[in-house]
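Novice: only geometry, no sequence info:
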């Protein structure tokens, strides 16, 4: 694929993003604000590039995005290699996120579940576990949304079937969400 074609695909997906996901991302911001204001935490899980997005967005919330402020409670479930490998070994890779949700999550917390296909077994298991813990779930997916679209209270479904374009939409919306939560929830006294 040529560079021009790649850029055109990106632009097309981004131009459709507000219409496809605008209401959902606003609902996600409200849900996260309520959770953070109530002393709850935001958890993130995903595989591969989506795992990197989880770490990226959690870091923006804990440290800062563009404003000096208090840290916001966010945890990427993709980062602790001892937990991931022990759980993968003892319970199977499908449980690596669900086990952490069971151990760390509580009523009123929010789980962000990233899966470009919407069908990642370990992400789906985490969402099911989050429901058992009384957590809210926000899916980030693409294409037809897969099973994830049916399981989450809110589903951010990028308007493309191309994995790279889906991830580009996710990080744009993730950055907007960080900025919005920082504006709404960030006490300026850092």
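Specialist: In hand now; what should we look at? Every value quoted in this text rests on a predicted model; they were computed, and no experiment measured them.
Novice: from now on I want contacts and neighbour counts done on CA atoms only, so please keep to that.
Specialist: Will do.
Novice: what sits against residue 43?
Specialist: 58, 74-77, 109-112 (CA atoms under 8 Å, 6 or more residues apart in numbering).
Novice: what about the lengthiest strand in the chain, distance to the chain center?
Specialist: For the chain, the longest strand by residue count, based on DSSP state E, is strand 136-142. Relative to its chain's centre, strand 136-142 lies at 6 Å (CA atoms, centre = their mean, to the nearest Å).
Novice: next, the one to line up against it:
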């Protein structure tokens, strides 16, 4: 048990260190895009599957409610939460279209689409990013491993250079949290900490 715990911690730390070493510029760029999007009165649209769906919901909640400071709600929506929309699209068309149709219905120029895919190969994330680009939205993705098919597809890719899936997902949560903190502090200062 001790060995498993130590190995897991080692992989998690190594993934975050590699991420910061290789993707610092991308993290800062995405934070600035988020700040600009919100300042313009536009919204963040976040999506992914499985654990990445949970990340999308977690991140949207941090923006709409609060992260570390009390401040006004910020416009963010997770495209993973409406079971009627998800199941009707999946049933009537294809699971590959569940984010695409929501982007087409709710997205507009000036919004920012953030896809999350550990492998970088999720067909529904790929289709949504493509649709967002057609609408004139900025597009960014969080990926892992070699970045998969999403590398080069979005305007900005933040790739965790690790082969260990749990470590990639843990690094994604860290990125999501630091983005929330940067956006909060850029727009509202440090405020009252939670």
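Specialist: Thanks, I have the structure now. Values in this document were obtained by computation on a predicted structure and should not be read as measured data.
Novice: superposing both, give me the TM-score.
Specialist: Between these two chains, after superposing, the TM-score reads 0.96 (TM-score structural alignment, normalised by the length of the first structure); 189 aligned residues with a CA RMSD of 1.4 Å.
Novice: what is the longest helix of the first structure by residue count?
Specialist: helix 3-37 (DSSP state H).
Novice: which residue ranges of the first structure form strands?
Specialist: Going by DSSP E, the first structure shows strands at 42-45, 74-76, 110-114, 136-142, 154-158.
Novice: mean offset of the shortest one relative to the second structure (after superposition)
Specialist: Spelled out, that is strand 74-76 of the first structure. In the superposition with the second structure, the average deviation recorded for strand 74-76 of the first structure is 0.2 Å (mean CA distance after the TM-score superposition for the first structure).
Novice: for the residue nearest the centre of the first structure, what are its contacts?
Specialist: Geometric centre of the first structure, nearest residue: residue 112, 3.4 Å, by CA atoms, centre = their mean. Residue 112 of the first structure makes contact with 42-45, 137-140 under the criterion CA under 8 Å, 6+ apart.
Novice: as CSV, those with distance to residue 176 of the first structure would be great.
Specialist: Formatted as CSV, the contacts of residue 112 of the first structure follow (distance: CA to CA, whole Å):
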residue, distance to residue 176 of the first structure
42, 16
43, 17
44, 16
45, 19
137, 18
138, 15
139, 16
140, 14
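Novice: so what's whatever residue of the first structure lines up with residue 176 of the second structure closest to, chain neighbours aside?
Specialist: Counting by TM-score structural alignment, residue 176 of the second structure lines up with residue 174 in the first structure. Nearest non-adjacent residue to residue 174 of the first structure, counting by CA to CA, 6 or more residues apart in numbering: residue 57, 6.6 Å away.
Novice: the second structure: which residue goes with the one you found?
Specialist: So residue 57 of the first structure corresponds to residue 59, using TM-score structural alignment.
Novice: how close does its match sit to residue 157 of the second structure?
Specialist: From residue 59 of the second structure across to residue 157 of the second structure, the span is 17 Å (CA to CA, to the nearest Å).
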